[in-house]
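Colleague: can't give you the sequence, but here's the structure:
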């Protein structure tokens, strides 16, 4: 019999809680569900009103890993969903919108990373976030990503845009900034221009093209995740890696002080102490008063 737990008045089935998902650390599915439930106050605001893509790994990161974009079969009727536009040739997709704790615990039971667009479901034609994914090509590491992040921070500030960093939860770094009044296409255009500018300013460190032969020893400044169809790992999501790494918000002081790759690597057990110390470092993303317009295209 499938165990049922009650979460804020909703009955949520939880299955295979004893399964070890991360053999390197013995981290179980029960611990994964517990992590998401206890991080909900910080995580939920970053999921709310956004269509969610699930990167699922029900047998752990070493098993089958696959994206789920449409509402999965068997989704409870009380889980919110929304129609999401795709290309003009395709009909809209119906995707999950995680609005509350029961929905979060239900989704956690699927064993998932959470990925969201840079726009809200009620305004898909307007980006409310700008994102850069800084991806190091070996032998470059997150140390070099931090150097690039500091440059981008200053460049964005020159345009009146305030950026906030988080780890990718793997080997890189993400920068997010609240913006307003621009389409995803315009936001992508602006992000690409800054990536090109970063490459010109830091030619030995930065590449703005995805071509793999260009990337060894450099940081790929991926601007393309601003496209309307693209999604990015949500703050505080667990990642399907060898250990239960988290895409964790960090301070700019931590970025500036990063001297070795392990300095900015956080696992599930690290997040509760960080939230007690810092609160949600990504909370400014949720404050519409901080959203800045993009400069006019030139």
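Modeller: Received it, and whenever you're ready, just let me know what you need. Since this is a predicted model, take the numbers as computed values, not measurements.
Colleague: from here on, contacts and neighbour counts on C-alpha atoms
Modeller: Fine.
Colleague: ok, residue 132 - how many residues close by?
Modeller: Other residues near residue 132 come to 27 when the count uses other CA atoms under 10 Å.
Colleague: This structure: helices as residue ranges?
Modeller: 29-38, 40-47, 101-109, 142-158, 184-201, 252-256, 268-278 (DSSP state H).
Colleague: Could you say which of those helices is packed most deeply?
Modeller: helix 101-109 (a mean of 22; mean count of other CA atoms under 10 Å).
Colleague: I figured residue 217 hits residue 136, correct?
Modeller: Yes - using CA atoms under 8 Å, residue 217 is in contact with residue 136, at 7.2 Å.
Colleague: For the residue positioned nearest the centre of the chain, which non-adjacent residue is spatially closest?
Modeller: The residue lying closest to the centre of the chain (CA atoms, centre = their mean) is residue 233, at 2.1 Å. Spatial nearest neighbour of residue 233, chain neighbours left out: residue 115 (4.3 Å); criterion: CA to CA, 6 or more residues apart in numbering.
Colleague: TSV for the helices of the chain, including distance to residue 78?
Modeller: Output for these, formatted as TSV (distance: least, CA to CA, whole Å):
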stretch	distance to residue 78
helix 29-38	18
helix 40-47	16
helix 101-109	8
helix 142-158	40
helix 184-201	30
helix 252-256	39
helix 268-278	28
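Colleague: Could you check those helices and tell me which one is nearest residue 14?
Modeller: helix 101-109 (5.9 Å; CA to CA).
Colleague: which helices and strands does that closest one pack with?
Modeller: strand 4-7, strand 10-13, helix 29-38, helix 40-47 (3 or more CA pairs under 8 Å, 6 or more residues apart in numbering; DSSP states H and E).
Colleague: Okay, buried residues for the second one please.
Modeller: If you call a residue buried by 16 or more other CA atoms under 10 Å, then strand 10-13 has these buried ones: residue 12.
Colleague: what does it contact?
Modeller: 2, 3, 4, 5, 6, 102, 105, 106, 109 (CA atoms under 8 Å, 6 or more residues apart in numbering).
Colleague: returning to that earlier point: quick one: which of the helices of the chain is nearest residue 84?
Modeller: Nearest of the helices of the chain to residue 84, taken as CA to CA: helix 184-201 at 14.2 Å.
Colleague: Contacts for the closest one next, please.
Modeller: By CA under 8 Å, 6+ apart, helix 184-201 touches 118, 125-127, 130-132, 148, 151-152, 205-208, 221-228, 294, 297.
Colleague: Equivalent analysis for stretch 203-215, please.
Modeller: Contacts of stretch 203-215 (CA under 8 Å, 6+ apart): 136-137, 144, 148, 192, 195-196, 198-199, 217-223.
Colleague: In addition, the following structure is provided for comparison:
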């Protein structure tokens, strides 16, 4: 076996790790070994959010400054013990009717993916064979709007959703924006969930036209927060909680408390600098999984 490859045992599975000293985040000196270590340590709170969901990965074999590629299909050398599910592929850019998706239900699979430099993990809003059990609204600031304005819109959205009995839980995207995640009953198809999210976005746009926009056109976004309701489309995925992002530093899509969102809306933390892997591990020690309520379902959406 080459010197840069060695076997490890993870929960009874033998994996071959490689190139652990390879720097994947050059500006931060963050190596593949550190990526694997992060995903191993965050697994107790991450895996429940990946459970039973088809996984799309974005791989950066030469680091975040190199070329990357989306990967939905299980790669050719997928170990036999990795769970693979053949599912319909709505909106496939390659015209495929089905895709053999990896499902990351356990730590060995997560470590195997990290060793492939699958830095970003994205999932749909539903578990396999089911209707959506999550509604996700993405908040994307158009410069000069920033995360501060996203926090302001998040508070407005939270209060509007509460009128309909819908609880919302905030997280950063790990880049410049944030998302609100809402547990729902899993009783309605994706197009109904998307239609409801769009209606809420349009309500806010009417009430706060200088702050929000619900239309896709990019020329309408400068200085406003785009409320992207389309994340609930059957062909869309959203970055998973606790996933790394391919930024200059190893930033993470990070759950927030509503007190932090209120502070952000007032110009305090969260700032424009995203939380990093080490900070997120510290936050988990302090808060546990702030998105744990997403795992227990919620009410049906109003029709």
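Modeller: Ah, there it is. Model, not experiment: these values are computed from the prediction.
Colleague: on that earlier part again, contacts only, for whichever residue in the second structure pairs up with the residue nearest to the centre of the first structure.
Modeller: Here residue 233 of the first structure is matched to residue 239 in the second structure, going by TM-score structural alignment. By CA under 8 Å, 6+ apart, the contact set of residue 239 of the second structure is 120, 121, 122, 123, 173, 253.
Colleague: Repeat the analysis, applying 7 Å as the threshold.
Modeller: Residue 239 of the second structure makes contacts with 121, 122, 123, as judged by CA atoms under 7 Å, 6 or more residues apart in numbering.
Colleague: Ok, residue 142 of the second structure next?
Modeller: Residue 142 of the second structure touches 221, 222, 223, 224, 225, counting by CA under 7 Å, 6+ apart.
Colleague: taking these as a set, which two sit the farthest apart in space?
Modeller: Maximum distance among these (CA to CA): 8.2 Å, for 222 and 225.
Colleague: neighbour-wise, which of these two wins?
Modeller: residue 225 (31 against 15).
Colleague: May I ask you to confirm that that one is in contact with residue 141?
Modeller: Yes - using CA atoms under 7 Å, residue 225 of the second structure is in contact with residue 141, at 4.3 Å.
Colleague: Find the residues that touch each one of these two.
Modeller: What both residue 225 of the second structure and residue 141 touch, as defined by CA under 7 Å, 6+ apart, is the set residue 150.
Colleague: what about stretch 124-135 of the second structure, start to end distance?
Modeller: Distance across stretch 124-135 of the second structure, first residue to last, is 10 Å (CA to CA, to the nearest Å).
Colleague: can you pull out the strands in the stretch 201-303 of the second structure?
Modeller: Shown for the stretch 201-303 of the second structure, the strands assigned by DSSP state E, counting those that start in this stretch span residues 212-213, 225-228, 238-239.
Colleague: aligned partner of residue 250 of the first structure in the second structure?
Modeller: By TM-score structural alignment, residue 250 of the first structure lines up with residue 256.
Colleague: my read: that match touches residue 171, true?
Modeller: Yes - when contacts are counted by CA under 7 Å, residue 256 of the second structure is listed as touching residue 171 (5.2 Å).
Colleague: The second structure: matching residues for stretch 65-83 of the first structure?
Modeller: By TM-score structural alignment, stretch 65-83 of the first structure lines up with residues 68-86 in the second structure.
Colleague: hmm, back to that, ok, residue 256 and residue 171 of the second structure, which is more surrounded?
Modeller: residue 171 (24 against 19).
Colleague: pretty sure the more buried one is touching residue 154, no?
Modeller: No - assessed by CA under 7 Å, residue 171 of the second structure is found out of contact with residue 154, at 10.0 Å.
Colleague: circling back to that earlier point, now do the residue nearest to the centre of the first structure against residue 118 of the first structure, distance only.
Modeller: Distance from residue 233 of the first structure to residue 118 of the first structure, counting by CA to CA: 11 Å.
Colleague: circling back: nearest to residue 270 of the first structure, of the contacts of strand 10-13 of the first structure?
Modeller: Distances from residue 270 of the first structure to the contacts of strand 10-13 of the first structure, taken by CA to CA, are shortest for residue 105, at 20.0 Å.
Colleague: ok, the closest one to residue 43 of the first structure distance?
Modeller: From residue 105 of the first structure across to residue 43 of the first structure, the span is 12 Å (CA to CA).
Colleague: closest to residue 268 of the second structure out of the strands of the stretch 201-303 of the second structure?
Modeller: Nearest of the strands of the stretch 201-303 of the second structure (CA to CA): strand 225-228, 18.1 Å.
Colleague: can you tell which of the helices of the first structure is closest to residue 63 of the first structure?
Modeller: Residue 63 of the first structure lies closest, by CA to CA, to one member of the helices of the first structure: helix 29-38, at 13.9 Å.
Colleague: In the second structure, what residue corresponds to the residue nearest to residue 233 of the first structure?
Modeller: Per TM-score structural alignment, the equivalent position to residue 115 of the first structure in the second structure is residue 122.
Colleague: Also residue 13 of the first structure?
Modeller: By TM-score structural alignment, residue 13 of the first structure lines up with residue 16.
Colleague: thinking again about what came up before, which residues touch the match of residue 115 of the first structure?
Modeller: Neighbours of residue 122 of the second structure in contact, by CA under 7 Å, 6+ apart: 55, 56, 57, 237, 238, 239, 240.
Colleague: from memory residue 135 of the first structure sits against residue 219, does it?
Modeller: Yes - if you go by CA under 7 Å, residue 135 of the first structure and residue 219 touch, sitting 5.5 Å apart.
Colleague: intersection of neighbour lists for the two?
Modeller: By CA under 7 Å, 6+ apart, no residue touches both residue 135 of the first structure and residue 219.
Colleague: any idea what residue 168 of the second structure aligns with in the first structure?
Modeller: For residue 168 of the second structure, the aligned position in the first structure is residue 163, judged by TM-score structural alignment.
Colleague: swap in residue 181 of the second structure?
Modeller: In the first structure, residue 181 of the second structure lands on residue 176 (TM-score structural alignment).
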